[in-house]
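Chemist: Predicted model and sequence below, questions to follow.
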Amino acid sequence: MKRIVVLGGGESGVGAALLAKEKGFEVFLSDAGNLKQDKKDVLSHADIPFEEGGHTEDRVLIADEVVKSPGIPDTAPLIRKLDTLRIPVIDELEFAARFTKGKLLAVTGTNGKTTTVKLFYHILQKANLDVGLAGNVGQSLARQILEGDRDYWVLEVSSFQLDRIYETRFHVAILLNITPDHLDRYNYEFDRYVDSKFRITKSQTEEDHFIYSADSKAVVDELQNRDLKAKQYSFSAMGYQEGLNAWLENEKLIININGELEMSIQELALQGKHNASNGMASGIASRILEIRKEIIRDSLSDFQNVEHRLEHVTTVSGVEYINDSKATNINSTWYALESMQSQTVWIVGGVDKGNDYSELLDLVKDRVKAIIALGKDNSRIHAAFDNVVPVIHDVTDMREAVGLAYRESRKGEAVLLSPACASFDLFESYEDRGNQFKEYVRAL
């Protein structure tokens, strides 16, 4: 009997363990940290042995195959040992994909993945296709396949997941953009990060489809070095150019595949050029699947935004409060500030991943009237903006941040939580950070 060892007891790990058990494998799950009680209950109920608080190497190194949590870096000593012993180490998506007959539709990119995935899923649901949503969002693919296979799976795929995907074939692959992020996982080499993102095309054939942004220099440059087998499609928010399949022109979004779909950008449920790009990517993918233009148009008009991504919370005394807690890097926050139409009090800060704030200077000069720096160490924020923004407050809890933002804002302005940083100095997660923001805003 084949021995499967699962490293990491989060959503993807537990899902992989359950699927492996169902398929008749000998399974063992090991987590270096503490497992949540609900995960332990699920594993115990399924009669899957597990350990927490550390890895017992003797039990891990006898595996025929290891399914690794994407959060565990390839440089971890145990992963290096497994690689040296040539024991296959794969991602949960790679394992789960073996057990579906459905077509895999994958989205990656530094920013916009979650919005695009949910928008694409929304369109396919509206078209009454048998479709599931998995990957880096919601329940794991493995657990959902266990509950029932689908004809189509829309997957959000991170670079960490792609690093351990070798044979999985994506019928449609969308690459939204590539900008520097998570470089600590790639030895601070941008080329390695780019290569990781392009792994989404690795097993594609002539019958598959690759959609990319013509606005992303890193993507366009890398395409010159690659001979991809899949059919290629591109989109741009910068206007028409030859060869594009979707573009913005004269305040209109145009998708040209099997006939032209045209709609005013004012009709889009999600505003801002970045969201128009997300709409074009999902629209192209939907036309490839022969979804009717009317369904795509309706879906782009009535889509409800992702929580914690430019989420309108409420308006208090004429001031709009916007929760963009999911913006954990500079590029995401650039998009948020670019979409602001009024003077803004900006709540920023957290665990800085080596941010270059200079990219935001022009937008900050133009749109930000005050900064609330929310973090244990705000020195880099001060270095970047002390001479740019007249008011900068330092805070270490969300209640104080919201209170100060309320006092600094006036009718017709906005308060934007878009941290450009990870959340782990003061919060459990970006969701916790966003939820606290919403709680204190609604209490004003």
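Modeler: Yep, it's here.
Chemist: make it CA atoms for all contacts and neighbour counts henceforth
Modeler: Noted.
Chemist: Which residues does the longest helix along the chain contact?
Modeler: For the chain, the longest helix by residue count, based on DSSP state H, is helix 273-288. Residues outside helix 273-288 that contact it (Cα atoms under 8 Å, 6 or more residues apart in numbering): 112, 115-117, 119-120, 123-124, 172, 174, 176, 211-213, 233, 235-237, 245-247, 253, 255, 257-258, 265, 268, 270, 293, 296, 300, 335, 339.
Chemist: here comes the other one, which I'd like you to weigh against the first:
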Amino acid sequence: MKKDWRNISESGSQKLVILGGGESGAGTAILGNKKGFKVFVSDQGKIKDKYKEVLLNIEVEWEELRHTEAKILDADVVMKSPGIPDTVPLVLKLKELGIPVISEIEFATAFTSAKIIGVTGSNGKTTTTKFIHHILKAGKISVGMAGNVGDSFAKQVAETKPDWFVLELSSFQLDGIENFRPEIAVLTNITPDHLDRYDYKLENYVASKFRITENQTENDFFIFDADDEIIEEWLKNNKIKAQKLPFSLEKKIENGAEIENENIVININNDQFNMPTTTLGLQGKHNTKNAMAAATVAQLLRIRKETIRESMENFQGVEHRLEKVLKINNVQYINDSKATNVNATFYALESMESETVWIVGGVDKGNVYDDLLPLVNEKVKAIICLGVDNTKLLNTFGNCVETIVETQSMSEAVTMAYRLSEKGDSVLLSPACASFDLFENYEDRGRQFKDAVRNL
């Protein structure tokens, strides 16, 4: 029978095993050690030096390049890093033994009295999380930011005591929760992504995203995109306890956020906020939605309306998301490396206002590119494939553009883009794929793009 992992003492006799020695693993080790657990960190790969240093400093036991089962299977609780699938034999074995396997988010929440704003979705998570954090800080609220951004949540819980945390949450992190309950949950959108981790079933991925609200009560709030058909369909067929606050570009919304005469209008219990969309610091439909979600949170927290407006006007967005790098020979180079799925790239192409040379490709997570065809026909003059296997891209877009080429490195792709672009064009890196075939992660891919552009 599975134990409730929270029925644990702080006597030092409880064993916390951490699978994965990265950011979340090292942070959980700091917090677990502080709370009196006997900590053991195990990583199948190599642990980065900066995390080894952390583990050595706090004097916990760790191993790399292996998982010693005897040391792992006698755990009282296991924190599994989000990158490790639930289907790994070792994880299945732990679950068979009734040993709780949880995420860092679940573990750390048990040791903080801070209120939580959780943000999930296929796209816009990071921007919305940073947006909320930006407005709350401007409103003089004591707030930390964690999850997929900044220092790990567990590390911050161990070292800081803010009144609120804004957490960017992936579906993988939500898969490992049991009791986690955000006072405010935000769901930006749902489009097919990471289906390789969900048996290629969209409904499994959707269920995973909605776990953000499963422990919420009628005193909590659920902010969501009412234009998203997948979200609307799920809500039609499933009940949630939290108070719903939708946002929409298209619909009339009584309680929540809508667009009226090019103004964002937010109504919460007859308290109204409005501002023109034209003054937003970040333009584009998707950014308007991110702004509506963030401003709805700010309204709930009763931040001054003037502060919300100013914050939304001066917010500058995030690295690797439609980031303008340089203009060379009047060609704008744009880094959208964070676009790791088709929907994110759809937004990027939609926002292009000039002829575009598009750099695309990487590890395909079950992508279907058909939705991009109209935009590619309208805006893209040449495609540069950047991946180990580009077959699907070549088959899908081969007849759309005159020029489609394959490259095997970022410098080669950028040099090719330089040759193919003309005055007034844009060069857009928006891969629609994960990065792990040629790069360490999407940040590494984005930085290599920027370096290559600067070296032209």
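Modeler: The structure has been received and is ready for your questions. Because the structure is a prediction, the values reported are computed rather than measured.
Chemist: which strands and helices sit next to the next helix or strand after the longest helix of the first structure?
Modeler: Downstream of helix 273-288 of the first structure, the next assigned helix or strand under DSSP states H and E is helix 293-302. On a contact count with 3 or more Cα pairs under 8 Å, 6 or more residues apart in numbering; DSSP states H and E, helix 293-302 of the first structure meets helix 113-126, strand 260-264, helix 273-288.
Chemist: Read off where helix 293-302 of the first structure ends up in the second structure.
Modeler: Counting by TM-score structural alignment, helix 293-302 of the first structure pairs with residues 305-314 of the second structure.
Chemist: Report the mean deviation for the matching stretch after fitting onto the first structure.
Modeler: Superposing on the first structure and averaging over aligned pairs (mean Cα distance after the TM-score superposition for the first structure), stretch 305-314 of the second structure comes out at 1.0 Å.
Chemist: How far does that stretch sit from its chain's centre?
Modeler: Distance of stretch 305-314 of the second structure from the chain centroid (Cα atoms, centre = their mean, to the nearest Å) equals 24 Å.
Chemist: And for stretch 194-201 of the first structure?
Modeler: Distance, stretch centre to chain centre, for stretch 194-201 of the first structure: 15 Å (Cα atoms, centre = their mean).
Chemist: Which part of the second structure matches that stretch?
Modeler: With TM-score structural alignment applied, stretch 194-201 of the first structure matches the range 206-213 in the second structure.
Chemist: What are the buried residues along the matching stretch?
Modeler: 206, 208-213 (16 or more other Cα atoms under 10 Å).
Chemist: Endpoints of it, how far apart?
Modeler: 12 Å (Cα to Cα, to the nearest Å).
Chemist: now stretch 221-235 of the first structure
Modeler: 15 Å.
Chemist: same check, this time on stretch 373-388 of the first structure
Modeler: The first and final residues of stretch 373-388 of the first structure sit 14 Å from each other (Cα to Cα).
Chemist: Could you do stretch 430-441 of the second structure as well?
Modeler: Across stretch 430-441 of the second structure, first to last residue, Cα to Cα, it's 14 Å.
Chemist: which bit of the first structure covers that stretch?
Modeler: Under TM-score structural alignment, the match for stretch 430-441 of the second structure is residues 418-429.
Chemist: now what about that stretch, what contacts it?
Modeler: Stretch 418-429 of the first structure is contacted by residues 323-333, 336, 346-353, 375-376, 396-397, 430, 433 when judged by Cα under 8 Å, 6+ apart.
Chemist: for it, which positions count as buried?
Modeler: Within stretch 418-429 of the first structure, the residues that count as buried by 16+ other Cα under 10 Å are 418-423, 425-427.
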